[in-house]
Each structure stands twice: as C-alpha cells, then as structure tokens.
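**Student:** have a look; sequence and predicted model below, questions after that.
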Amino acid sequence: MRRLAGLFLRLGLLALVLAFLLAPSAFRPLLEPFAPEGAPAIYDRASLLSLTVSHLLIVIAAIVPAILISLGLAILVSRPVGAEFLPLSRAIVNIGQTFPPVAVLALAVPVVGFGTWPTLIALFLYGLLPIFENALAGLTGLRPSVAEAARGSGMTGTQRLVQVELPLALPVMIEGVRISLVIALSTATIGSTVAAKGLGEVIIAGLNSSNLAFVLQGGLLTGALAVILYDGLGQVARLADRRG
C-alpha cells in the first residue's frame, strides 16, 4: 500500500510539473497574489518549457563527462597497478570543492566567455567528487569471497571488472550520481548570472523586479525536478541492488 501511494505521489508531481510547463497560464490565479500590482504573474520573457529543457541539458552535459572521468579514475586506483595514483586522483576530483561555484564562474568567464560554458565547467568540477568516492567505495567494497570465486572460475581481470565488480558496485555508484545530479540542478541556477539559459533566469528576473511569483516559479520548478530525478535514480539503484 505504501509503495502504491509513493507511486501516485511521484506520478502526481510529474504531472503537475508537466501541466505547469505546458499551460502555465492555468496557474495564474495561484501566483497573482505573489506578484506586484500590475506585474505579470507568469514569467513571459521566455518559454518556461524551453528554459527547463535548457536547464536539464546543461546539467546532463556536465554530469555525463563527470561520470566517465570519475568512474575511469575509480577503476584505475582500485587496481593494484593504479593504487599509487589514489592521492593524485583525490586531489583532481577535489578541485571543484575547493572553490565556490560563483568563483569558478568568475574564473571561467575570462577564459571561455559568457554563456553556457562557464556553467558547464562549474557543474562538471562539482560533480566529480561524489561520483568518484561512491564508485571507489563500490569497487573496493566487494566481499573477498566473491572476488576469490571470480578468480577461481578462471575469469580475467577485465571479465571480473565487467561481469562482477561493476554490477555489484552499481547501486553505490548510482547514489553518487544522485548526489551530483541534485547539486548540479541547484547550482545551474546561478549560471544565469553569466548568461546561461536556465531556470535561474526566472529567479534572477524575480529578484531584480521584486516579483515573488517569478522567484517561486523558478525555485519550485528546480526543486521539483531535483525531487523527480533523485527519486527516479533511487528506483534505478534499488532495482540494480536487487539484480546484483
């Protein structure tokens, strides 16, 4: 019963977000009390749907390479031949945590200019650490008896990695991706300060015009997307855990 109720809540939240993106004017009566007198209650300088899609694309474009690089480093340092590179790998993935996102944007703009690229760089750097640490924990946390059984069956190192270690580590690795994804979704909103298209544009417009309705639209959409994606990846992690 609880599982069914949870499913309805997820589907209800997804349907509400889609309804708002496809027909935002239907929600005007709910938002008008938060807008200044004579000001629009619904953000009208750009399509909310297009801004949401742009926001998600920026996040995905930053997280995918972060996954590939973090996973590659975790595989390398979890092998005997690469164990000595663990301190260097940790130093690399910690670069993004050394500077706040605003500082990364400020440093990136003079190099790559305004637009999407500074935001991509900031999100990529911030996404490395959780994915790397979780992937490393999953790969090094394999029970010795399982590893010994794989060796005893005649598997090569590559076969053990692909057929045993990665499938068993997958639930822990997905948890790292979940954390990075939520961080990226929220951090991407500040990308609008350097002219990146996203939901941060709605929030900044609301702050500049003292229009709380705009701020609510951008903030609630970002929060709802984070909940939907975090929960969705959680379901994938549980499925991978059962299969493992």
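**Tutor:** All right, it came through fine. Numbering: from 1, shown residues only.

**Student:** from now on I want contacts and neighbour counts done on CA atoms only, so please keep to that.
**Tutor:** Fine.

**Student:** centre of the chain to the helix or strand containing Ala106, how far?
**Tutor:** Assignment of secondary structure by DSSP states H and E places Ala106 within helix 101-112. The gap between the average C-alpha position of helix 101-112 and the chain average comes to 20 Å, counting by CA atoms, centre = their mean, to the nearest Å.

**Student:** what's the first helix or strand after it?
**Tutor:** Moving on from helix 101-112 towards the C-terminus, the next helix or strand you reach (DSSP H and E) is helix 116-140.

**Student:** and Ser180, what element?
**Tutor:** With elements delineated by DSSP H and E, Ser180 resides in helix 166-187, which encompasses its position.

**Student:** of all the residues in that helix, which ones are buried?
**Tutor:** Of the residues in helix 166-187, 166-187 count as buried by neighbour count, 16 or more other CA atoms under 10 Å.

**Student:** go on, stretch 236-244?
**Tutor:** Of all the residues in stretch 236-244, those buried under the rule 16+ other CA under 10 Å are 236-237, 240.

**Student:** structure two is appended below for comparative analysis:
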Amino acid sequence: MSTRALILRAAALILLVAFVTMPQLFAFAFAPLTANNAPAIYNQGSLLALTLSHVRIVVLATLASTLLALALGIFVTRPAGREFLPLSRSLVNIGQTFPPIAVLAIAVPLVGFGEKPTFIALFLYGLLPIFENTLAGLTEVSPRTLEAARGMGMNARQRLWQVELPLALPLILAGIRLSVIISLGTATIGSTVAAKGLGEVIIAGLQSNNVAFILQGGLVVALLAVLLHDGLGLIERAAARRLGRPVDEIA
C-alpha cells in the first residue's frame, strides 16, 4: 500500500473515531440536511455504543461462520467426506438463497427479538464465501507438495495442519474478509428486530425524514467497511508473502 493510501486510511480512522466519540463537533456539516429545526446529530442513543454493538455482532457471527465453514471445507476435502460436498454446498448456500430479512422473519418467532435473529441471519449469510475459499485453498495444494510431506513421514493430520492449511491460509482469509464486509452492511437490518446497531440511526432517519441521520449511519458503516477491508487485506498479503506467492493472487 502506498504512502498516500496509508495517509488516507489513517485519516479515515481518525475521522471515524472522532465522529462516534464526539459527534456534536460535526453538527455544522449535517445541519443543512435537516428541516423544521430537527436535530443535526443522532440524539436517541450513543453513536459509540451503537457502533460497538454493530461491530460486536458482526465479529461474533463471522467467528461462528468461520468455524463451521472451515470444518466443512476440511471435511469434504478428506477422502471420507468427498461424497458430502454437494450436501455441504447446499447447506452453506441457504444464507445466500434466502434474503436476510426473510431469515429474520423466520428466526424471530423461534428466538424472539434482539440480537439472536440478527446473529442467525449474519451467520448463515457469511458461510458461503468462507466455505468456497477454504475449499479452493485446500484443493489447490499441489499433489507433489503433499507427496513430499508424506515422504517426510507426516501423517494425514500433520499434513493438514502443517502443510495444507498454511498454504490455503491467504484464500481462507480472503473469504473471511468478504464475509465481514457482507455482514457489516447486512447487520443494519437487525435494527428492524430490535438489535442494537447502526441500523437504528438509519431507521430513525427514515421514520423522521431526517437525511442527516440516514447519512450518519451510512457513513459510519462505510468507513468501517473500508477500514476492515484494508486491514484484513494487509493480513492476507502478509500471509501470501510468507508463502512466496504474488499478492495479486488473493486480491
């Protein structure tokens, strides 16, 4: 990443932190977007608390998606699990087949309002990219590499943990990055079922016809997406360099 890009990302991080911790400092910028003396800054809760809640549910859902998708990806690339590949693909595609709002509608009667239905929706929605990238990473490991590891006396478990997973790591991280970015945007709909998050700001703006609120919620989500995308991208490129792979292979 160039020096200019790093400066821009640092500026975006400073702007994000400043806005969620001291939003009133930016009231002058949003005031022209209001009408009828409406508040320029969201005043129905703490932007910092909502941002932390938003990130928290995304992180928890992504961790759960990663654990299941990684386990399935490993299982179906083993000789004993290859016949279950079509079934596994069908399972991880559930989240992409049904819109998140439909998952919420189904989950609310089962688990109630709040974070739980949002977690379920994000968990299901995040499975596919992680699973497919895990599958691609593991299947792209050279048979010669595996044969060399076998010749060194490694058993199947050692080959998996010491050879296959390290070589597949950049692609797995790319899938996790995509899952996080998808979840960040999707999590905003969780506020329709009383989950704490930045969707509250956007919905409040829609209900009161306050464009300033809508823009504030969207701006924070967008900055989070950019910063997390770049941060996870740096980790992917570092992993690729350790393996001696061109970084554009995982871009």
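**Tutor:** Right, received. Where do you want to start? Predicted, not measured: the structure shown is a model, and the values here were computed from it.

**Student:** from the buried residues of stretch 236-244 of structure 1, which is closest to Ile131 of structure 1?
**Tutor:** Ranking the buried residues of stretch 236-244 of structure 1 by separation from Ile131 of structure 1, with CA to CA as the measure, puts Ala237 on top at 13.8 Å.

**Student:** do you know how far the closest one is from Tyr230 of structure 1?
**Tutor:** Relative to Tyr230 of structure 1, Ala237 of structure 1 is positioned 10 Å away (criterion: CA to CA, to the nearest Å).

**Student:** what's the helix or strand where Val59 of structure 2 lies packed up against?
**Tutor:** Here Val59 of structure 2 is covered by helix 47-76, with elements defined by DSSP H and E. Counting contacts by 3 or more CA pairs under 8 Å, 6 or more residues apart in numbering; DSSP states H and E, helix 47-76 of structure 2 packs against helix 3-21, helix 85-92, helix 115-125, helix 127-139, helix 165-186.

**Student:** make it 7 Å
**Tutor:** Secondary structure elements in contact with helix 47-76 of structure 2, counted by 3 or more CA pairs under 7 Å, 6 or more residues apart in numbering; DSSP states H and E, are helix 3-21, helix 115-125, helix 127-139, helix 165-186.

**Student:** can I get these in JSON lines with distance to Ile106 of structure 2?
**Tutor:** Output for those, formatted as JSON lines (distance: least, CA to CA, whole Å):
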{"stretch": "helix 3-21", "distance to Ile106 of structure 2": "33"}
{"stretch": "helix 115-125", "distance to Ile106 of structure 2": "8"}
{"stretch": "helix 127-139", "distance to Ile106 of structure 2": "18"}
{"stretch": "helix 165-186", "distance to Ile106 of structure 2": "16"}
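
**Student:** closest to Ala61 of structure 2 out of these?
**Tutor:** Counting by CA to CA, Ala61 of structure 2 lies closest to helix 115-125 out of the helices and strands packed on helix 47-76 of structure 2; the figure is 4.8 Å.

**Student:** so where is the closest one in structure 1?
**Tutor:** Using TM-score structural alignment, helix 115-125 of structure 2 corresponds to residues 116-126 of structure 1.

**Student:** so how far does that stretch sit from its counterpart in structure 2?
**Tutor:** For stretch 116-126 of structure 1, the mean deviation from structure 2 after alignment is 0.4 Å (mean CA distance after the TM-score superposition for structure 1).

**Student:** not counting that stretch itself, show me its contacts.
**Tutor:** For stretch 116-126 of structure 1, the external contacting residues (CA atoms under 7 Å, 6 or more residues apart in numbering) are 58, 62-63, 66, 95-97, 101, 104-105, 108-109, 112, 184, 188, 191, 196.

**Student:** of those, buried ones?
**Tutor:** Neighbour counting over the contacts of stretch 116-126 of structure 1 (16+ other CA under 10 Å) leaves 58, 62-63, 66, 96, 101, 104-105, 108-109, 184, 188, 191, 196 as the buried ones.

**Student:** what about the nearest residue to Ile101 of structure 2 once chain neighbours are set aside, neighbour count?
**Tutor:** Once its chain neighbours are removed from consideration, Ile101 of structure 2 has its nearest residue in Ile189; the separation is 7.2 Å (CA to CA, 6 or more residues apart in numbering). Taking other CA atoms under 10 Å as the criterion, the count of residues near Ile189 of structure 2 is 21.

**Student:** Ile189 of structure 2 contacts Gly197, correct?
**Tutor:** No. With contact defined as CA atoms under 7 Å, Ile189 of structure 2 does not count as touching Gly197 (8.9 Å).

**Student:** equivalent range in structure 1 for the helix or strand where His229 of structure 2 lies?
**Tutor:** Mapping His229 of structure 2 onto the secondary structure by DSSP H and E places it in helix 211-242. Helix 211-242 of structure 2 corresponds to residues 212-243 in structure 1, going by TM-score structural alignment.

**Student:** what's the mean deviation for the matching stretch versus structure 2?
**Tutor:** Its matched residues in structure 2 lie on average 0.5 Å from stretch 212-243 of structure 1 after superposition (mean CA distance after the TM-score superposition for structure 1).

**Student:** check contacts around the residue most central in space within structure 1.
**Tutor:** Nearest to the mean C-alpha position of structure 1, by CA atoms, centre = their mean, lies Leu181 at 1.2 Å. If a contact means CA under 7 Å, 6+ apart, then Leu181 of structure 1 has Ile63 as its contacts.

**Student:** how much space between it and Val59 of structure 1?
**Tutor:** Counting by CA to CA - Leu181 of structure 1 and Val59 of structure 1 are separated by 7 Å.

**Student:** got it, and Lys197 of structure 1?
**Tutor:** Look at Lys197 of structure 1 and Val59 of structure 1: by CA to CA, they are 11 Å apart.

**Student:** and if you look at Pro100 of structure 1?
**Tutor:** The gap separating Pro100 of structure 1 from Val59 of structure 1 is 17 Å, by CA to CA.

**Student:** higher neighbour count, these two?
**Tutor:** A direct count of neighbours by other CA under 10 Å for Pro100 of structure 1 and Val59 places Val59 higher, at 26 against 11.
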